[in-house]
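1. Got a sequence here, can you build the structure:
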Amino acid sequence: MAARYDLIKCINAGPEHKAPIEMVVFDEEGDTIQYSIKGIFVPIFEGLLAEGNVYVVTNFTISLNTIKFKPTRHEFRINFKRDTNVRPVQDSSVSLNGFNFVLFKKIHAESKEDGYLVDVIGRLASKGNLVEFTRDGKPSSYITIELDDLEGGQKLRVMLWQTLAFNLIKYLEEHPCLTYVVILQMGKMKFYSGVMGVSNIIYNSKLFINVEFPAARNFFTRVNKLDHVDGQSIMLLVCDQPVSIEEDFLRLSVYKTIAEIKEHNQKLSNDQS
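-> Take a look at the predicted model:
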């Protein structure tokens, strides 16, 4: 099984116990699956794996992917054993990027947030200012942008936090041009003001701007064919202030009165009797 290794996250690492490693890998068909390495096995494999390389992995176990955080939609995940064999190979048939772009209209149609990660690509249509704030004594910052996927005016709101926000601002300052094609890889779907958007997550997401990847070149070709896009400047996006979890809950949740809840529970009891 040949797959490109893509580090997802190492958490709760301590001086005596290694943190488990969670990975997303993909094969030559672009299909992704989650790999897991238990903390006790990490010392065996951490020196063998490097992001961006291709490996043949044998002698592993397969289990249903029932964990809460699911970066892929594959129903199974692969677990390393102590004697799992990892062999690096030179295989040009496996893409170095493995993008699986999701249409904006499909994201907008989602009714709930989940743990699955998505890839999006679009022309930078507008951006807000950097927002800096402190929550629970910790400083944080983000910037909100809108991407246009050139599919009938569909625009997607994307929030970039911390490092990716700074990287975007720095790139725009150092590379002034008319068109920016932005790729966010492994972003998380999230509601913003009642509309589904995408946000980066710490450790996982990657941001690419005007890169030479085939996907970006193909998108540039589409942009250049649209006369009304040429010469358009990036619009200023007016964004809300940070929204608390409580505010999100109050705005997006369905309300029921106590009487309605009692009536609903009574109906369930009658149906079951």
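2. rest of the way, CA atoms for contacts and neighbours
-> Fine.
3. Residue 24 is in contact with residue 6, correct?
-> Yes - the pair residue 6 / residue 24 is scored as a contact, 5.4 Å apart, by CA atoms under 8 Å.
4. where exactly do the helices run in the stretch 1-150 of the chain?
-> For the stretch 1-150 of the chain, applying DSSP state H, counting those that start in this stretch gives helices covering 42-45, 104-108.
5. which other helices and strands contact the first one?
-> Packing contacts for helix 42-45, counted by 3 or more CA pairs under 8 Å, 6 or more residues apart in numbering; DSSP states H and E, involve no helix or strand.
6. For that helix, buried residues please.
-> Applying a neighbour-count criterion of 16 or more other CA atoms under 10 Å, one finds residue 42 buried in helix 42-45.
7. what does stretch 113-128 give?
-> Applying 16+ other CA under 10 Å to stretch 113-128 flags 115-128 as buried.
8. ok, now how distant is the residue lying closest to residue 29 once chain neighbours are set aside from residue 119?
-> Excluding the flanking residues, the one nearest residue 29 by CA to CA, 6 or more residues apart in numbering is residue 94, at 7.7 Å. Distance, residue 94 to residue 119, by CA to CA, to the nearest Å: 18 Å.
9. Next: residue 100.
-> With CA to CA as the criterion, residue 100 and residue 119 are 6 Å apart.
10. again with residue 242
-> Applying CA to CA to residue 242 and residue 119 gives a distance of 24 Å.
11. got it, and residue 63?
-> Distance from residue 63 to residue 119, by CA to CA: 25 Å.
12. For the residue nearest the centre of the chain, which three-state class applies?
-> Geometric centre of the chain, nearest residue: residue 187, 1.5 Å, by CA atoms, centre = their mean. Secondary structure for residue 187, judged by DSSP: H, G, I helix; E, B strand; the rest coil, is strand.
13. next up, for comparison:
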Amino acid sequence: MAVNLTSNAIEMICNGEFQGDDVKPVVQVADIKLVTTGQQSTERYRMLLSDGAHLQQGMLATQLNGLVQAGKVQKGSVIQMSQFVSQVIQSRHCYCSCAGKTIISGQSPMEQSRVTTANTQSYGGAVGTTGRIPFKDMNGGASMKHSNLNSQNNGGGYAGNSESRGPGYVANNVPPAAYIKSETGARGPGSAPLADNYAHVSAAPNYVNRGPIAKNEAPARIIPIAALNPYQGRWTIKARVTSKKDLRRYNNARGEGKVFSFDLLDSDGGEIQVTCFNAVADQFYDQIEAGKVYLISRGTLKPASKNFNRLQNEYEIYLESTSSIQPCMEDDASIPRQQFHFRPISDIENMENGSIVDLIGVVSSISLTVSIMKKDGTETLKRALQLKDMSGRSVEITLWGNACNAEGQQLQNMCDSGIFPVLAVKAGRINDFNGKSVGTLSTSQLFIDPDFLEARKLKEWFELEGKNVLSVSLSRETMGTGRTEVRKTVSQIKDERLGTSEKPDWISIKGTISFLKSDNFCYTACPLMVGDRPCNKKVTNNGDGQWRCDRCDQSVAECDYRYILQFQIQDHTGITWVTAFQESGVEILGLSAKDLYYLKFEEQDDEKFADIIRKALFTPFIFKLKVKEETFSDEQRVKSTVVKAEKTRNLKLILRYVKFARATEALKVLIY
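-> Purely as a prediction, here's the structure:
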């Protein structure tokens, strides 16, 4: 089969002369080799491309590796490039990188002698053969001596000395990658061009060559995220910010620093994470807004750190002080707001712990928000809900932090009103505690009753049959505090050696406060925000009216006050000491630690202060406790922490009120 190669395609690519949507040069693969390095886990293929007159090295985009592995593209194949990037390396070598939308029409290697032409010259360096032919350097410099390839060469066996072809052509319409075809039958002088067979398929690449990038003053072309690789020197991507993480501080062996990152999505569905450190984080943090579209350029591509990167991309972008972020004034409707990869809930059962997953389902129940003490001594909010879908399974979704009071409260109000909303969870993490469950991360996103096809199908299923179908839960029943709670007595804490196992015990006790230490009932806390919540670390007075926080490395004029109550719980079996922090302290005493501090030490109203403490004593509560053995001064002690305190209602008073209300109604009937 005879196929015309695009005349002087290599030279025109390197000189940046190809422009427009319909430029798709046809070239031949003179050689292809697998490139392996110790720094990359993904295979990459280097190709030697020929237009019949010149040779040029290029890299195949990794998403097209399957074409080589399947044998559709090999040495001698004729390909048509619909998307490519060219650039100068070390001021003289032109490098061509086949981008994400490259469309390849395979040609049998047996036909290679019928499509190449004699005296092939090399752009981008010598190939190592006999004979020399001078030609002009692509940068306009003096003539350079490169190798002449012919059928007798001893440097690589590339085809040559076949019949000469006239001016080539550029195919205008080619099918997408899913419609790859091989031409059959000979082509005579009067036959139609190769592109005519694909005239019924239109190609509309979103990214085109907009001029050479070999010169610094030339505008950088927009390329898809999927085409980014470390071999490119200059690039620009147009993408939407789908998620933005909080600016956080860290401390490691190399010192202190701060970092934030955000995720990008382009119109081709390519995703990549962008990370900024220290001064660069300060430079760009306020510029980035989730949901907006930006033009981003002059960053560094590095292998993605999978410990902090959940996206399916082998690279991530690190911005520098010279990087450019330009917001697009008009929103680009071709770039989706979000990209989901939904999995049925039933798949979670066989997925590994720590896997990241996108889920969509109907919220069948939701618990109240509770406060949880973390290992680092800070508190956070937690709320649990049950999510079910058409797979016949349900799973517990744990909301953490601000999501409890934002989306969590909205879901609570809808469920209380008898509405069962559809919830889409983007980037939840699977854990295997108490069966299988899914927890939110700082990068997770929640979408309530979203307007897309999967949500509408799920809503229709639930209304017709789903509400009456019982689902098998992959999680143990842990609604409430998010953990299984067992009612215990005070004596059982010691008798059953609760808290001495590897994991803490979560129990509830019905009792009263028999004694409360009122001297040191609170501590001075840092009010500065760390991400989406206050620091809350203890601060010290500098002596000049300023309060110093070692964690934030800053001083503030006014501190906050937080409860750290120590008191005894008593029931019919005995007495035990417990500790309660801010939220539990408010539930027990009825006012904030700051208000109580000012009442005692600023207003010095000892009588009112004593009355508040007195009212808390011998009031019946249901205490939810976390019991865990900890080490204090090389001594093992069991510590009980109050997670939640709920006042119990007096049943006698309620019955008395009901009887009084009924008597009042009866009296009104007699009078009127």
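14. thinking again about what came up before, what lines up with the residue nearest to the centre of structure 1 in structure 2?
-> Mapped onto structure 2 by TM-score structural alignment, residue 187 of structure 1 lines up with residue 428.
15. The equivalent of residue 88 of structure 1 over in structure 2: neighbour count?
-> Taking TM-score structural alignment for the superposition, residue 88 of structure 1 sits opposite residue 327 in structure 2. Counted with other CA atoms under 10 Å, residues neighbouring residue 327 of structure 2 total 17.
16. what does the one 10 residues further on give?
-> Burial of residue 337 of structure 2, expressed as a neighbour count using other CA under 10 Å, amounts to 17.
17. Contact partners for it?
-> 240, 242, 291 (CA atoms under 8 Å, 6 or more residues apart in numbering).
18. now the last one, nearest residue through space, not along the chain?
-> Read that as residue 291 of structure 2. In space, residue 291 of structure 2 is closest to residue 241, 5.2 Å off (CA to CA, 6+ apart).
19. Give me the neighbour count for residue 156 of structure 1.
-> Residue 156 of structure 1: 25 neighbours (other CA under 10 Å).
20. now residue 39 of structure 1
-> 15.
21. Kindly state which residue of structure 2 is aligned to it.
-> In structure 2, residue 39 of structure 1 lands on residue 278 (TM-score structural alignment).
22. OK, contacts around the residue lying closest to its match once chain neighbours are set aside?
-> Of all residues not flanking residue 278 of structure 2 in the chain, residue 258 sits nearest, at 5.0 Å (CA to CA, 6+ apart). Residue 258 of structure 2 makes contact with 247-250, 277-278, 281, according to CA under 8 Å, 6+ apart.
23. Kindly recompute the last result at 7 Å.
-> 247-250, 277-278 (CA atoms under 7 Å, 6 or more residues apart in numbering).
24. now the strands for the stretch 401-550 of structure 2?
-> For the stretch 401-550 of structure 2, applying DSSP state E, counting those that start in this stretch gives strands covering 422-431, 437-439, 445-448, 472-473, 486-487, 505-516, 522-525, 529-530, 533-534, 540-541, 547-549.
25. didn't the match of residue 88 of structure 1 look like it was pressed against residue 296?
-> No - when contacts are counted by CA atoms under 7 Å, residue 327 of structure 2 is not listed as touching residue 296 (8.7 Å).
26. what about the helices in structure 2?
-> For structure 2, helices defined by DSSP state H occupy the ranges 9-14, 65-69, 278-284, 407-416, 453-464, 490-495, 582-589, 593-597, 606-616, 651-671.
27. Give the other helices and strands that the first one contacts.
-> This points to helix 9-14 of structure 2. strand 54-60 (3 or more CA pairs under 7 Å, 6 or more residues apart in numbering; DSSP states H and E).
28. The strand it packs on aligns to what range in structure 1?
-> Under TM-score structural alignment, there's no match for strand 54-60 of structure 2.
29. Show me what that strand is packed up against.
-> helix 9-14, strand 44-50, strand 93-98, strand 121-123.
30. how does it look with 6 Å?
-> strand 44-50, strand 93-98, strand 121-123 (3 or more CA pairs under 6 Å, 6 or more residues apart in numbering; DSSP states H and E).
31. Deepest-packed of those, please.
-> strand 121-123 (a mean of 25; mean count of other CA atoms under 10 Å).
32. so where in structure 1 does it end up aligned?
-> Using TM-score structural alignment, strand 121-123 of structure 2 finds no match anywhere in structure 1.
33. just checking, what packs against that strand?
-> strand 54-60.
34. which residues are in contact with the strand it packs on?
-> With contacts defined as CA atoms under 6 Å, 6 or more residues apart in numbering, strand 54-60 of structure 2 is touched by 45-49, 95-98, 120-123.
35. Only the buried residues of it, if you could.
-> Counting neighbours by 16+ other CA under 10 Å, strand 54-60 of structure 2 gives 54-60 as buried.
36. Stretch 323-339 of structure 2 too?
-> Applying 16+ other CA under 10 Å to stretch 323-339 of structure 2 flags 325, 327, 332, 335-338 as buried.
37. what's the answer for stretch 366-383 of structure 2, then?
-> For stretch 366-383 of structure 2, by 16+ other CA under 10 Å, it's 366-372, 379, 381-383.
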